[in-house]
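Student: Need coordinates for the following:
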Amino acid sequence: MQYQVGKSGRIVVARFTDGEDIIGGVSDICRKENIRAAYFSIVGGIRRGRYVVGPESEDMPPVPVWRELSESHEATGFGTIFWYEDQPKLHFHGSYAKGDSVKGGCLREDSETFLVLEVVITEILDVNAVRELDPDSGMVLLTLRS
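Tutor: Prediction:
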């Protein structure tokens, strides 16, 4: 295990409206505000999204198992933001519910708001954290630099 101790910086409260891109919008905020490390929470509605529910097996590199949301769902979740090269890279796990059906997973693509979605981003200061390509997994993972 590795860790660093930082402190909270700015807090950004955002309201996404119907049809807006969630992942793209959070990334845009981080670019505009130069937020290099953060965590965020969401609550609200999601209309569409592609998410990963785990690898097919324990073999490396992992092969993701994809699922799709294709209609409105209630959504809540937590994520982190650290930069990979010159872009903010989000890692978000959420729960998505419609009626009695509840799904969960890592939202990665095609995220679209249904009606309204609230996002709270908390900047993390005084850490040296980025995402780097991990050769074993082929994934872009958190790296703590000294």
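
Student: CA only for contacts and neighbour counts going forward, please
Tutor: Will do.

Student: Quick test: name the residue nearest the centre of the chain.
Tutor: For the chain, the residue nearest the mean C-alpha position is Phe92 (2.8 Å; CA atoms, centre = their mean).

Student: any idea where the strands of the chain begin and end?
Tutor: 7-17, 37-55, 64-69, 73-84, 87-98, 101-125, 129-133, 140-144 (DSSP state E).

Student: between these, which gets nearest to Arg31?
Tutor: strand 87-98 (7.1 Å; CA to CA).

Student: Name the surrounding residues that touch that closest one.
Tutor: Strand 87-98 is contacted from outside by 23, 27, 30-31, 36, 46, 72-83, 102-108, 131, using CA atoms under 8 Å, 6 or more residues apart in numbering.

Student: Of these, just the buried ones, PyMOL syntax please.
Tutor: A single PyMOL command selects the buried members of the contacts of strand 87-98 (16 or more other CA atoms under 10 Å):
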select buried, resi 23+27+30+36+46+72+73+74+75+76+77+78+79+80+81+82+83+104+105+106+107+108+131
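
Student: compare with the first, here's sequence two:
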Amino acid sequence: MGATTLVDRIEAVLDKKSNRVVGRLMKDVDLFGGIKEVCRRFDIQAAQFQCIGSLRHATYVQLEKTSEGVLQYTPKIVSDTEVELLNGTGFVGYDLNDELDVHFHGMFVDCHKQIYGGHFLDGENPVAITIEFILLPVENVELKRGPDQLTNIPVFQFAEKE
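Tutor: As a prediction, this is how the structure comes out:
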């Protein structure tokens, strides 16, 4: 039996009537990488998605306020155990380099029975058992990262497709 590839570890089906994609990511697939692969497979340019499941660890950041009152993100936080993703919601669009990009927030419980959540990081959230998802493509909307007018932090900008 040969080695499995990323494509072999993703199940995804398009419901043509609702134009929604449902499926699951299997063990060791990165959460963001798997969602981006599904988007490429179904030629999805912009979407909202939800998911639940388990991760070998969660890698995320949270907001914090500096002593000067400025909002910033914490240094990267990595859970010390596997986690059950209780709720996860995100958007798919394009980054400043025109590559598929995911913005995702999730809440999870770890093996110590502690609940945490935050802004998850790309490439650092491998599936433990399964992640089940639904992707809701939007056809006439462009999601592209750009600097926020007030904070200059790159965030998704929402516009009608031309």
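
Student: Please state their TM-score.
Tutor: Here the TM-score for the pair of chains, by TM-score structural alignment, normalised by the length of structure 1, is 0.80; 137 aligned residues with a CA RMSD of 2.2 Å.

Student: aligned partner of the residue nearest to the centre of structure 1 in structure 2?
Tutor: Under the alignment (TM-score structural alignment), Phe92 of structure 1 pairs with Phe104 in structure 2.

Student: Give me the neighbour count for Leu150 of structure 2.
Tutor: 6 (other CA atoms under 10 Å).

Student: and the aligned residue in structure 1 for Thr130 of structure 2, what does it touch?
Tutor: If you follow Thr130 of structure 2 across to structure 1 using TM-score structural alignment, you land on Val116. The neighbours of Val116 of structure 1, taking CA under 8 Å, 6+ apart as the test, are Arg15, Phe16, Thr17, Asp18, Gly44, Gly45.

Student: Let me have these in a markdown table, adding distance to Arg145 of structure 1 and neighbour count as columns.
Tutor: As requested, these are exported to a markdown table (distance: CA to CA, whole Å; neighbours: other CA atoms under 10 Å):
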| residue | distance to Arg145 of structure 1 | neighbour count |
| --- | --- | --- |
| Arg15 | 33 | 12 |
| Phe16 | 33 | 20 |
| Thr17 | 37 | 17 |
| Asp18 | 39 | 14 |
| Gly44 | 35 | 20 |
| Gly45 | 36 | 23 |
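
Student: Let me know the closest of these to Val127 of structure 1.
Tutor: Arg15 (27.4 Å).

Student: any idea what the closest one aligns with in structure 2?
Tutor: Matched by TM-score structural alignment, Arg15 of structure 1 corresponds to Arg24 in structure 2.

Student: quick one: its match and Phe120 of structure 2, what's the gap?
Tutor: Distance from Arg24 of structure 2 to Phe120 of structure 2, counting by CA to CA, to the nearest Å: 18 Å.

Student: do Arg40 of structure 2 as well
Tutor: Distance, Arg40 of structure 2 to Phe120 of structure 2, by CA to CA: 21 Å.

Student: swap in Ile131 of structure 2?
Tutor: Separation of Ile131 of structure 2 from Phe120 of structure 2 (CA to CA) stands at 15 Å.

Student: just Leu136 of structure 2 next, same as before
Tutor: As judged by CA to CA, Leu136 of structure 2 and Phe120 of structure 2 stand 20 Å apart.

Student: got the contact list for the closest residue in space to Val12 of structure 1 that isn't next to it in sequence?
Tutor: Of all residues not flanking Val12 of structure 1 in the chain, Ile121 sits nearest, at 5.0 Å (CA to CA, 6 or more residues apart in numbering). Counting by CA under 8 Å, 6+ apart, Ile121 of structure 1 touches Ile11, Val12, Val13, Ala38, Tyr39, Phe40, Ser41.

Student: now stretch 37-56 of structure 2: which residue numbers in structure 1?
Tutor: In the comparison with structure 1, stretch 37-56 of structure 2 aligns to the range 28-47 (TM-score structural alignment).

Student: got a list of what the counterpart of Thr143 of structure 1 in structure 2 touches?
Tutor: Counting by TM-score structural alignment, Thr143 of structure 1 corresponds to Gln157 in structure 2. Listed by CA under 8 Å, 6+ apart, the contact partners of Gln157 of structure 2 are Glu142, Leu143, Lys144, Arg145, Gly146.

Student: 6 Å instead?
Tutor: By CA atoms under 6 Å, 6 or more residues apart in numbering, Gln157 of structure 2 lies in contact with Leu143, Lys144, Arg145.

Student: Looking at the residues you listed, which is nearest Tyr60 of structure 2?
Tutor: Nearest to Tyr60 of structure 2 out of those is Arg145 (CA to CA; 19.0 Å).
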